[in-house]
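A.B. asks: Sequence and predicted structure below; questions after.
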Amino acid sequence: MHLVAVLALDQVIPFDLSVPVDTFGRVRLPDGEEPYEVRVCSVAPEVRAAGGVFTVRAPHGLETLAEADTIVLPGQADPTGPLPPGVADALRTAAANGTRIASICVGAFTLAATGLLDGRRATTHWAAARQLAERHPRVTVDPKVLYVDNGQFLTSAGAAAALDMCLHMVRKDHGSAVAAHTARLSVMPLEREGGQAQFIVHELPPAPAGTTLEPLLRWLEENCDRDLTLEEIASRAGMSTRTLNRRFREQTGTTPMRWLHRTRVRRAQYLLETTPYPVERIALKAGFGSPTAFRERFRRVVGTSPRAYRKAFQAARD
């Protein structure tokens, strides 16, 4: 079983702490097996949560870091404070043994303080990016992405980006189907476009449960390979295009055509990961008019080419 150690230091940010505990704890393999064991550890039996509204009991000590396969570093209310005695050495020793280490939000300051991010690209919450770069000039800070995967070391931006990164690790460990199932259980939101779109993991975007658009969203998923127009989608929904656009904005935060394009990209991601199909065939199966249009849209949303995406995924799975 893969051991995930979540290090809770004083003034730990509760959301940062809960995301890896909850996400890895939800993962199930096709046979129902739980592939991860999650342990919360610290330098003391209890630590204060950010804001001082409650304390967090850590059942395990720093010795857990030496046993872990993955270590996750949540952020702290004051990320610039000195590390408690023993933390930096424990993390450096774990890294030397090949342990995967990931930081969430301003947890990047903890990881950077060990020197393990020197000469590497990293990210953190956009509001703290400049401070991280100034405090650790040997780290290349990129504030425009959801997360950065350097192989052994990963860093994520703030808030929901932690979930993106955790699901990314699940996909690397167990493939798209397992990650997609975990995402649905976590009610994973749509990926963000542009520079913030990295290797985000889903077979298809989950439809918001309980919304009036849910049947239409499922229909779009099933028919995304067709040359659909806004008028045809509105007709299927039994409403005008204007009303459809308004309902989509209200319930999904985007437009029908953007939802469709993202659905197509996710289907393409799944096919790139799980089949040997050439790009031309994947473009057709995912509903793009041409390989050129597919490559352009894929790069715009995912941030890389279909070929590079497939190569990265296959390397991770190997």
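C.D. replies: Perfect, I can see it now.
A.B. asks: rest of the way, CA atoms for contacts and neighbours
C.D. replies: Fine.
A.B. asks: I figured residue 221 hits residue 263, correct?
C.D. replies: Yes. In this structure, residue 221 is within contact of residue 263 by CA atoms under 8 Å, at 6.4 Å.
A.B. asks: then this one, side by side with the first:
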Amino acid sequence: MGTVALAVTDGMLHFELSLAYEVFGAGPSGTADPWYDLVVCGPGAVRVGRFRLEPDHGLDRLPHADTVIVPGWADADQDPPADLVDAVRAAHEAGARVASLCTGAFVLAAAGLLDGRRATTHWAHTRALAARHPRVTVDPDVLYVDNGSVLTSAGKAAAMDLCLHLVRLDHGSAAANAVARRLVVPPHRAGGQAQFVPAPVPAREDHPLTDLLPWVIERLDRPLTVEDLARRANMSARNLSRHFRAATGTTPLRWLLTQRIRRAQELLETGDDSVEAIAAATGMGTATTLRRHFNRTVGVPPDTYRRTFRDARSGTR
């Protein structure tokens, strides 16, 4: 399946770099297809965390690779190095498949590879990515996005999901599952599955939503409306929506649905209640409604989600 080049620079996140090296560096035993030829490319000796890394080749090797992997780096507030951006752009123009892990998406965006495309990164950096690159459609709620020749992933474990996805595309499910077994990770999580993020709440005590959001969380089993929330906050529905957008980045109804889904996730992870009971406890009304919203938001049905966590707790693979 050709050459996979890891594009590195100073300050790269060693976790994402290491997991990519583990996935693409050696194929599982019994694989009939030739495995990847893995190379590390950089501008010279670089610092990765507390370690010094000596790349195999310079960045000028990237355009000769079939797949280029761009791990994230720690200081995503800074513009990525121009030589790395130029080399990644040249690789894509030469026909390489380019994938970013975590904040590596900022390199792809700076190279113009994400313009007009949907993309993701670690949830903590999605707003910054959208603000700095308005031509990119940033999706903060998914594990990874596959645009064919350009792919992006969220952070940490989601980077592993994207790497295994690439193996699955190139070598099939059996090979990807074998790699996952060797690394003791789940063999497949769909890219559309949601990132697990904390519920955003205002930090200031005098914020108009500070008292409202905990009040809503305690009443998720009730059929709350925007008007109910506005009445509780003693403001108009329009003013409420404005404060919600500023504090959480979304609308009151979307925020409320997200909290219902997260409560359903908690109940599925920790208890044995039926889907019908969980639908009632989260204000969804019916199991059909819960399944529809849960599948669309999380990417898998509630029953599948529950089995995943039970398997993880029991050590089943």
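C.D. replies: Ah, there it is. Owing to the predicted nature of the structure, the values given are computational and were not obtained by experimental measurement.
A.B. asks: Could you pull up the residues touching the residue nearest the centre of structure 2?
C.D. replies: By CA atoms, centre = their mean, structure 2 has its centre lying nearest to residue 154, at 2.6 Å. By CA atoms under 8 Å, 6 or more residues apart in numbering, the residues touching residue 154 of structure 2 are 101, 102, 103, 120, 121, 122, 123, 142, 143, 144, 195.
A.B. asks: Tell me how far it lies from residue 161 of structure 2.
C.D. replies: Using CA to CA, to the nearest Å, residue 154 of structure 2 is found at 9 Å from residue 161 of structure 2.
A.B. asks: shared neighbours of these two, which are they?
C.D. replies: In terms of CA under 8 Å, 6+ apart, residue 154 of structure 2 and residue 161 are both contacted by the residues 143, 144.
A.B. asks: pretty sure residue 5 of structure 2 is in a strand, no?
C.D. replies: Yes. Looking at residue 5 of structure 2 with DSSP: H, G, I helix; E, B strand; the rest coil, it is inside a strand.
A.B. asks: so it makes contact with residue 71?
C.D. replies: No. Using CA under 8 Å, residue 5 of structure 2 is not in contact with residue 71; the gap is 10.9 Å.
A.B. asks: how about the residue nearest to the centre of structure 2, what's its match in structure 1?
C.D. replies: Using TM-score structural alignment, the partner of residue 154 of structure 2 in structure 1 is residue 157.
A.B. asks: which residue in structure 1 lines up with residue 100 of structure 2?
C.D. replies: With TM-score structural alignment as the criterion, residue 100 of structure 2 matches residue 103.
A.B. asks: To which residue of structure 2 is residue 233 of structure 1 aligned?
C.D. replies: So, by TM-score structural alignment, residue 233 of structure 1 is left unmatched.
A.B. asks: Would you mind giving the secondary structure of residue 233 of structure 1?
C.D. replies: Under three-state DSSP, residue 233 of structure 1 falls in the helix class.
A.B. asks: Against residue 245 of structure 1, how distant is it?
C.D. replies: 10 Å.
A.B. asks: now swap in residue 17 of structure 1 and tell me
C.D. replies: Going from residue 17 of structure 1 to residue 245 of structure 1 by CA to CA gives 37 Å.
A.B. asks: and what of residue 59 of structure 1?
C.D. replies: Relative to residue 245 of structure 1, and taking CA to CA, residue 59 of structure 1 is found at 50 Å.
A.B. asks: Comparing those two, which shows the higher neighbour count?
C.D. replies: More neighbours surround residue 245 than the other of residue 59 of structure 1 and residue 245, with 17 against 12 (other CA atoms under 10 Å).
A.B. asks: Could you pull out the buried residues of the helix or strand that one falls within?
C.D. replies: Using DSSP states H and E, residue 245 of structure 1 sits within helix 241-252. Across helix 241-252 of structure 1, burial judged by 16 or more other CA atoms under 10 Å covers 241, 244, 245, 247, 248, 252.
A.B. asks: Let's verify residue 178 of structure 2: helix, strand, or coil?
C.D. replies: Once three-state DSSP is applied, residue 178 of structure 2 turns out helix.
A.B. asks: Please pull up the equivalent of it in structure 1.
C.D. replies: Structural alignment (TM-score structural alignment) places residue 178 of structure 2 against residue 181 in structure 1.
A.B. asks: give me the number of residues near that match?
C.D. replies: Other residues close to residue 181 of structure 1 by other CA under 10 Å number 19.
A.B. asks: can you check the one 10 residues further on too?
C.D. replies: When counting by other CA under 10 Å, one arrives at 21 neighbours for residue 191 of structure 1.
A.B. asks: same thing with residue 1 of structure 1?
C.D. replies: Applying other CA under 10 Å, we find 9 residues neighbouring residue 1 of structure 1.
A.B. asks: Quick check: it vs residue 65 of structure 1, distance?
C.D. replies: Residue 1 of structure 1 is 15 Å from residue 65 of structure 1, by CA to CA.
A.B. asks: tell me the helices in structure 2, going along the chain?
C.D. replies: In structure 2, the segments counted as helices under DSSP state H are 14-25, 82-93, 105-110, 126-132, 157-171, 173-183, 212-217, 226-233, 237-248, 252-270, 275-281, 287-298, 302-314.
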